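S.K.: Need coordinates for the below:
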Amino acid sequence: MRYMTTYDLMETLRNTNQWMGASAMSLASYPVFSMVPNPMFQWMAAWGEVTERTFQRMVCKPDWGIESITGEDGRDHLIKVETVIERPFGDLIHFDVTGREEMDRRVLLVAPMSGHYATLLRSTVRSLLPDCEVYVTDWHNARDIPVSAGKFDVEDYTLYLVDFMQQLGSDLHVIAVCQPAPLTLAATAYLAEKNPHAQPRSLTLIGGPVDPDATPTDVTDFGRRVTMGQLEETMIQRVGFKYKGVGRLVYPGLLQLQSFMSMNGERHAKAFVDQIGRVAQGEASDHDPHNKFYDEYLAVMDMPAEFYLSTVERIFKGLEVAQNRFVVDGHQVDFGAITNVAVKTVEGGKDDISAPGQCIAALDLCTGLPDSKKASYLEPDAGHYGIFAGRSWRNNIRPLVLDFIDANSEAPAKRSRTSPRKAKAKAANKNAAA
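M.R.: You can find the predicted model right below:
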């Protein structure tokens, strides 16, 4: 009951702050106060508006918000999100572009289960849709999953990826962003041994901790500083009575958000103070840059406790993937079994979460893969977010990834709006790792 009480206490504090913000905004917005020549009421209403929105977003799953794209024919094509596979802990979804023939490039975008929803990759999906058939792993909030659904750890996550890849077939290109990079590599190796015909054609790993010790960061050092007992005691709670997953052990989203915010506390505090000022002066809007960023950033989800703890214990502390000792469902996978899947790594020079060196370690693990099928790219000025969703992704990384996909397909894709040239295999792999 102690863990459940703590969970409900956090939700109570969040709910109270949301209520205080709404109350302050409503009270200070009464027309009668406009007769009083005091800016205090404007600032009070602004504080209330920003506070209510901030705490309300913490328990909302954002929409994808991708309604249409402009096709090659110059017309707008509506986007329909379809569920291909439905599972208790996550679905495989497809962004169907109505009125368009299926694209040759079929991409599975593996979203992280690290505190945010898959919608964090919204801009990544939007940028790929004009040129690819896009599938995404849409992980569920653990607080909404009944205890009867059972456990979900790193092995279950890997097997989910295996099933998704087998469902989509071998004519597939996989892009894993951040946290799932080592597990996606493991899923590919698992298929290489168990079902070689279901392997994807290419695998692109973006900013993931394949070898956390290659270049330690504050995130990886944290896993070293604390024991598993300390983590379980301080980070794990039981879902409270408000949600369907009541009683499930989780790493709460609100606790994760506190960790996220503390990493750049001064910058976040300044951003909120500045936003209150803009609201008070009538310069803010519903979808201004602040709201656009924080509506997504503040929307956090609970992780299954066993997934969080096994990630820390096996990926960060035990280095099972980095040392080629990872076991899935009783079978020790061998990354050397990957012989046909082209592998590319992407890293950001200013990434303070998965620093350069952590992801490229995947190429050394693939001992059975020829150098012609290995490639790596370092974006010098990009941080963690920028390598998959920012300007660096749009202008530099995305064209290289599409070229890599084309170079490792049976035939060139039907079209490539940003990269009209038809890349040859050697050209796309010109940055192959030695």
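S.K.: For the rest of this, base every contact and every neighbour count on C-alpha atoms.
M.R.: Will do.
S.K.: how far away is T70 from D76?
M.R.: With distances taken as Cα to Cα, to the nearest Å, T70 is found 4 Å from D76.
S.K.: Which strand or helix spans M165?
M.R.: Here M165 sits within helix 154-168, counting by DSSP states H and E.
S.K.: hang on, the earlier thing: which of T70 and D76 has more residues huddled nearby?
M.R.: D76 (15 against 12; other Cα atoms under 10 Å).
S.K.: The more buried one against I69, yeah?
M.R.: Yes. Between D76 and I69 there is a contact under Cα atoms under 8 Å: 5.5 Å.
S.K.: So for the chain, which residue is the most central one in space?
M.R.: Among the residues of the chain, the one closest to the centroid is P112, at 3.6 Å (Cα atoms, centre = their mean).
S.K.: Starting from V136, give me the distance back to that residue.
M.R.: For P112, the distance to V136 - Cα to Cα - is 10 Å.
S.K.: so what sits against both of the two?
M.R.: Common neighbours of P112 and V136 are listed as A118 (criterion: Cα atoms under 8 Å, 6 or more residues apart in numbering).
S.K.: list the buried ones in stretch 74-92?
M.R.: H77, L78, I79, F89, G90, D91, L92 (16 or more other Cα atoms under 10 Å).
S.K.: Tell me who's in contact with the third one.
M.R.: Taking Cα under 8 Å, 6+ apart as the contact definition, I79 lies against I66, E67, S68, I69, F95, D96, V97, T98.
S.K.: Please provide the structure for the following sequence as well, for comparison with the first:
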Amino acid sequence: MRYMATYDLMETLRNTNQWLGATAKAMGSYPALAAIPNPMITWMTAWGEVTERSFERMVVKPSWGIRTITCNDGKDHLVQIDTVVEKSFGNLIHFNVVGREEKPRKILLVAPMSGHYATLLRSTVISLIPDAEVYVTDWKNARDIPVSCGKFDIEDYTLYLMDFMREMGPETNVIAVCQPAPLTLAATAYLAELEPEAQPRTLTLIGGPIDPDATPTDVTDFGNRVTMGQLEEAMIQRVGFKYPGVGRLVYPGLLQLTSFMSMNAERHSKAFNEQILRVTRGEAKDHDAHNRFYDEYLAVMDMPAEFYLSTVERIFKNGEIAANDFVVDGHKVDIGKITDVAVKTVEGANDDISAPGQCVAALDLCTGLPASKKASHLEPGAGHYGIFAGRSWRNNIRPLVLEFIDANASTPRKAATEAA
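M.R.: Sure thing, here's the model as predicted:
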């Protein structure tokens, strides 16, 4: 599978389906066909519209779409997205609310690098902007990164997070969502040991696989069923000639999307059939619920092969974070070195990706942290998506996280003081 031909074949199939959709939509729009009262023509046009849009979105990075925000003064303020730190594989961006006094809460939202863009956290960002200065790790699509930029694995990811934390300063409140939770914990511990003056104020871990074996799921079982050789042979391809990253080994976004869709194939099939019928009846809108969800869900990015393989091997198979045996750049990270960064975990009772028990394991690893600086929350009835972007996040979890941040805002920094 590690050939450009297989990567280009997948892109060719995607492009062909987009073209077929566009063709069906155009043919159904011929004025002459309007004289033929055949519902199949209407259905064909609707099928073409939905198909073209779906396959087109697979290679387009979604816009953040956050242009204004209503603040506590009752006025709408423009939101300007500034790049604070620019790196080869990802940037640190700031949602700067123009004309508003700087908020005392400074939040670093660590987005997953798990197949979707950081824009997956759009609703999370929108919910936090009114009450905080929000920064986000905006990871780049590996297909657009030249081979000359080198590799990028979980150690490089951890070092990136450390650089971002240094840039933001010691009053930062870090929120890691899903996949980056174990690496964010490691980055915090590394800073606590080497540069305590740069460590964040609080760390909130949401639905992350700190200890994947604590409560096994289909995701963790998959990591145990296959060997690394099988995984590399089946999942890794080289970027084709169409993109700047030509020749780079990646886990392709289109291949990831196939895996995502197959897990709930019946539900997705039903959703698209219903959308085609809505378009046929003239009930669909450009930004209706279906399009809002799938415009984001179908937009996938390639992951560097080194990052994907090292995540499976070191986080899931070997459980290096869970065993407190993680090494970064030749240095063994001791999570017990975290002594005054308040840590909170959030889990969803119905999370079938990072099941309850996987994330809260972080608190047991923080052996140097007093109980007063540890907190956990299990959200009843919430699934994986709901704990960071759904109703459960908005109504219950977000207020608890902000309360946790405020409760630790004025806590003395012992580690920094002793280091000085």
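S.K.: counterpart of the helix holding M165 of structure 1 in structure 2, which residues?
M.R.: Mapped onto structure 2 using TM-score structural alignment, helix 154-168 of structure 1 covers residues 154-168.
S.K.: Could you do stretch 305-318 of structure 1 as well?
M.R.: Using TM-score structural alignment, stretch 305-318 of structure 1 pairs with 305-318 in structure 2.
S.K.: Mind listing residues that contact the matching stretch?
M.R.: 151-154, 182, 210-213, 220, 223-224, 228, 231-232, 236, 249-251, 320-322.
S.K.: run the last query once more with 6 Å
M.R.: F152, D153, I154, L249, V250, Y251, E320 (Cα atoms under 6 Å, 6 or more residues apart in numbering).
S.K.: Next: stretch 280-291 of structure 2.
M.R.: So stretch 280-291 of structure 2 is contacted by W43, A46, R278 (Cα under 6 Å, 6+ apart).
S.K.: ok, now which ones touch the last one?
M.R.: So the one you mean is R278 of structure 2. A284.
S.K.: who touches E347 of structure 2 in this structure?
M.R.: Listed by Cα under 6 Å, 6+ apart, the contact set of E347 of structure 2 reads G207, P356, L378.
S.K.: again, but for K344 of structure 1
M.R.: Here K344 of structure 1 is in contact with T204, K374, A375, S376 (Cα under 6 Å, 6+ apart).
S.K.: Hmm, N340 and the second one touching each other?
M.R.: No. In this structure K374 of structure 1 lies outside contact range of N340 using Cα atoms under 6 Å: 10.5 Å.
S.K.: Show me which of those two is the more surrounded one.
M.R.: More neighbours surround K374 than the other of K374 of structure 1 and N340, with 24 against 17 (other Cα under 10 Å).
S.K.: now the more buried one: how far from S409 of structure 1?
M.R.: Between K374 of structure 1 and S409 of structure 1 the computed distance is 15 Å (Cα to Cα).
S.K.: just R2 of structure 1 next, same as before
M.R.: The separation that R2 of structure 1 has from S409 of structure 1, given Cα to Cα, amounts to 54 Å.
S.K.: Who has more neighbours out of the two?
M.R.: Between R2 of structure 1 and S409, counting by other Cα under 10 Å, S409 is the more crowded of the two (18 against 8).
S.K.: Can you classify whatever residue of structure 2 lines up with the more buried one as helix, strand or coil?
M.R.: In structure 2, S409 of structure 1 lines up with A409, judged by TM-score structural alignment. Following DSSP: H, G, I helix; E, B strand; the rest coil, A409 of structure 2 is assigned to coil.
S.K.: Name the nearest residue to A409 of structure 2, sequence neighbours excluded.
M.R.: Using Cα to Cα, 6 or more residues apart in numbering and skipping residues adjacent in sequence, the residue nearest A409 of structure 2 is R201, 7.2 Å away.
S.K.: What's the match for that neighbour in structure 1?
M.R.: Checking TM-score structural alignment: R201 of structure 2 goes with R201.
S.K.: where exactly do the helices run in the stretch 101-250 of structure 1?
M.R.: 122-128, 154-168, 181-194, 218-225, 228-235 (DSSP state H, counting those that start in this stretch).
S.K.: Tell me roughly how far the fourth one lies from structure 2 on average.
M.R.: Just to be clear, that refers to helix 218-225 of structure 1. Compared with structure 2 after the fit, helix 218-225 of structure 1 shows a mean deviation of 0.4 Å (mean Cα distance after the TM-score superposition for structure 1).
S.K.: need the longest strand for structure 1.
M.R.: Counting by DSSP state E, the longest strand found in structure 1 is strand 76-85.
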